[in-house]
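> generate coordinates for the sequence data below:
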Amino acid sequence: MANLTSHIHCQNCSMAALCLPYQLDQEGMNRLDTIIQRHKPLHKRDVLVNAGAPLKYLYAVRSGSLKSYTIDDNGVEQIIDFHLPGDLVGFDALAEGQHRSYSQALETTMLCEVPIVSLDELVIEMPSLRKQMMRLMSSEIFSSKQLLGTLNNRSAHQRLAHFLVTLSDRFKARGLSSTSFRLTMTRADIGNYLGLSVETISRILSALQGEGVIDVQNKLVNIIEPARLRELAH
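All right, here's what the predicted structure looks like:
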């Protein structure tokens, strides 16, 4: 491709260990790389997929972030996931061949498109790729069940603490700081995801800051006492 992202390949992608190429040998990476297309950049609030759209691609996040959400019959939005670099978007469409949720960029976001037809052929021929697909889907299912447990069994303080701890762990897995990171989602998004009001999110953040557990400056979060935050999350 003639655009600026044409030099990006699985072999030199910093997110490869979290994505489809994980544990593939050089030949396997080369074969996977031949089917991947580099998606043009998404800008903040651009919609990647709409609910009901046919499944054509899975999308691997190279940089940036997105949120996935559903809209009920009354037009109420429910955020179901936040996607960071290394995540795959579109697993919800595998069952019926169409997307069940919307996905929207939270900031400028770069993606790789993985054609589902070509991927189906490769996973048959490459057991290691099939194993990684299963691993990624299993991880997504576990995360969904974990969120349900968080909403059912934790207080508002515990929900937000757990959310921050989970983000911290996810950033660490990506080679980034686990104690200082920027929230690309709004407080309204976080509240929607956790089943809390914006006012409650702001109140708890202020309380955690007052206790010296975290420091929040606009969207930048610094975790001052990681162990204490984990205690609060549980």
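> contacts, neighbours, all on C-alpha from now
OK.
> can you verify G86 is assigned to a helix?
No. Read with DSSP: H, G, I helix; E, B strand; the rest coil, G86 is coil and lies in no helix.
> the helices in the chain, which residues?
26-35, 116-125, 127-153, 156-173, 187-194, 198-210, 226-233 (DSSP state H).
> tell me the centre residue of the chain?
H83 (1.7 Å; Cα atoms, centre = their mean).
> picking up where we left off before, so can I have a markdown table of the helices of the chain showing mean neighbour count and distance to A51?
Shown next, in a markdown table, are the helices of the chain (neighbours: other Cα atoms under 10 Å; distance: least, Cα to Cα, whole Å):
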| stretch | mean neighbour count | distance to A51 |
| --- | --- | --- |
| helix 26-35 | 15 | 25 |
| helix 116-125 | 14 | 17 |
| helix 127-153 | 15 | 18 |
| helix 156-173 | 19 | 26 |
| helix 187-194 | 19 | 18 |
| helix 198-210 | 15 | 26 |
| helix 226-233 | 16 | 33 |
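> figure out which of those is closest to S180.
Distance to S180, taken as Cα to Cα, is lowest for helix 156-173 among the helices of the chain, at 8.3 Å.
> related to what we said a few turns ago, nearest to D72, of the helices of the chain?
Nearest of the helices of the chain (Cα to Cα): helix 187-194, 13.7 Å.
> report all helices and strands that that closest one contacts.
Under the contact criterion of 3 or more Cα pairs under 8 Å, 6 or more residues apart in numbering; DSSP states H and E, helix 187-194 touches strand 77-83, helix 198-210.
> could you also give me the structure for this next sequence, so I can compare it with the first?
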Amino acid sequence: MGDDPHRPRRTKKEPVSLCLPMGLDEADMQRLDQIIGRRRRIKRDQSLYRMGDRFDMLYAIRLGHFKTYQVNSNGSQQITGFQMAGELLGMDAIGTSRHQCEAVALEDSEVCEIPFSQLEELFQDMPVLLRQFHRIMSKEISREQGVMLTLNSMSAQQKLAAFLVNLSSRYATRGYSASRFQLRMTREEIGNYLGLAVESVSRLLSNLKKNGVIDVSHRDLELLDLPTLRSIALGADPCS
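Okay, here's the model as predicted:
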């Protein structure tokens, strides 16, 4: 994949070690590196795995973005999350050995395959790795649960503000700009995830732009006033 001028730019040097930084020393990183399998490229709109597929791999996103979704009883999709480089896919299947959702690339992406059986063997010899993995799982579960519980009690404006603040924080954690990035998901997908009509998403983005909180053009987004955006997410209404 060639360089994409719209990809978020790192604000610090990208680590050259692995697809998934784990905070390990060099020797342990080398052992982990040995079990990581091929780098797999996933084209835009292609599925990495589907609901019900047998679980044998975790996937560390090296490049690109994904969405995960489940299919409701009426056959419609319900998006359950958006994932970006530096995050893990497939943890939903650890307990059942079957994937509970479908993961689809939002753009041309690349993942590193991590055979879970070999990872479990490493856990026995490397308690530090096991602790780090538990920490990653705990943070991911807490983040998803926190987002879903919070969104249920929010107004439409709060939901969108919280969504943008969450994206900003995750990009910053991974060394990207916290204020300038491109929305890899469509307005429809954002609305599906937040439980909002696409018209509401477009209207709310326009209102935030009108009030100088953000600047948005198609999918290019700049957070001009992150403190105000955070205040909106917490229930303040400075844009009224």
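> how close are the two chains, by TM-score?
Laid over one another, the chains give 0.91 as their TM-score (TM-score structural alignment, normalised by the length of the first structure), with 221 aligned residues with a Cα RMSD of 1.4 Å.
> that older thread, to P21 of the first structure, which of the helices and strands packed on helix 187-194 of the first structure lies closest?
Evaluated with Cα to Cα, these place strand 77-83 nearest to P21 of the first structure, the distance being 17.9 Å.
> quick one: that closest one aligns where in the second structure?
Counting by TM-score structural alignment, strand 77-83 of the first structure falls onto residues 77-83 of the second structure.
> and if you look at stretch 143-156 of the first structure?
So stretch 143-156 of the first structure sits over residues 143-156 in the second structure, by TM-score structural alignment.
> the match of strand 77-83 of the first structure vs the first structure, average offset?
On superposition with the first structure, the mean distance recorded for stretch 77-83 of the second structure (mean Cα distance after the TM-score superposition for the first structure) is 0.7 Å.
> gap between that stretch and the chain center?
How far stretch 77-83 of the second structure lies from its chain's middle: 10 Å, per Cα atoms, centre = their mean, to the nearest Å.
> and what of stretch 188-200 of the second structure?
17 Å.
> now what about that stretch, what contacts it?
Residues from elsewhere that reach stretch 188-200 of the second structure (Cα atoms under 8 Å, 6 or more residues apart in numbering): 78-81, 151, 156, 159-160, 187, 201.
> closest to L234 of the second structure among those?
K159 (9.6 Å).
> the nearest residue to the closest one once chain neighbours are set aside and M137 of the second structure, how far apart?
Spatially, and ignoring its direct neighbours in sequence, K159 of the second structure is nearest to L151 (5.8 Å; Cα to Cα, 6 or more residues apart in numbering). In this view, L151 of the second structure and M137 of the second structure are 21 Å apart by Cα to Cα, to the nearest Å.
> so what's V216 of the second structure up against?
Neighbouring residues of V216 of the second structure by Cα under 8 Å, 6+ apart: 205, 209, 222.
> no, scratch that, I was asking about A85 of the second structure
60-65, 174.
> quick revisit: between the helices of the first structure, which one is nearest to T70 of the first structure?
Set against T70 of the first structure and scored by Cα to Cα, the helices of the first structure come closest in helix 187-194, at 11.2 Å.
> that closest one vs the second structure, mean deviation?
For helix 187-194 of the first structure, the mean deviation from the second structure after alignment is 0.6 Å (mean Cα distance after the TM-score superposition for the first structure).
> and if you look at stretch 136-152 of the first structure?
In the superposition with the second structure, the average deviation recorded for stretch 136-152 of the first structure is 1.4 Å (mean Cα distance after the TM-score superposition for the first structure).
> now the contacts of A85 of the second structure as a markdown table including neighbour count and distance to D108 of the second structure?
What follows is these, written out as a markdown table (neighbours: other Cα atoms under 10 Å; distance: Cα to Cα, whole Å):
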| residue | neighbour count | distance to D108 of the second structure |
| --- | --- | --- |
| A60 | 24 | 15 |
| I61 | 24 | 11 |
| R62 | 21 | 11 |
| L63 | 20 | 8 |
| G64 | 22 | 6 |
| H65 | 23 | 8 |
| R174 | 18 | 19 |
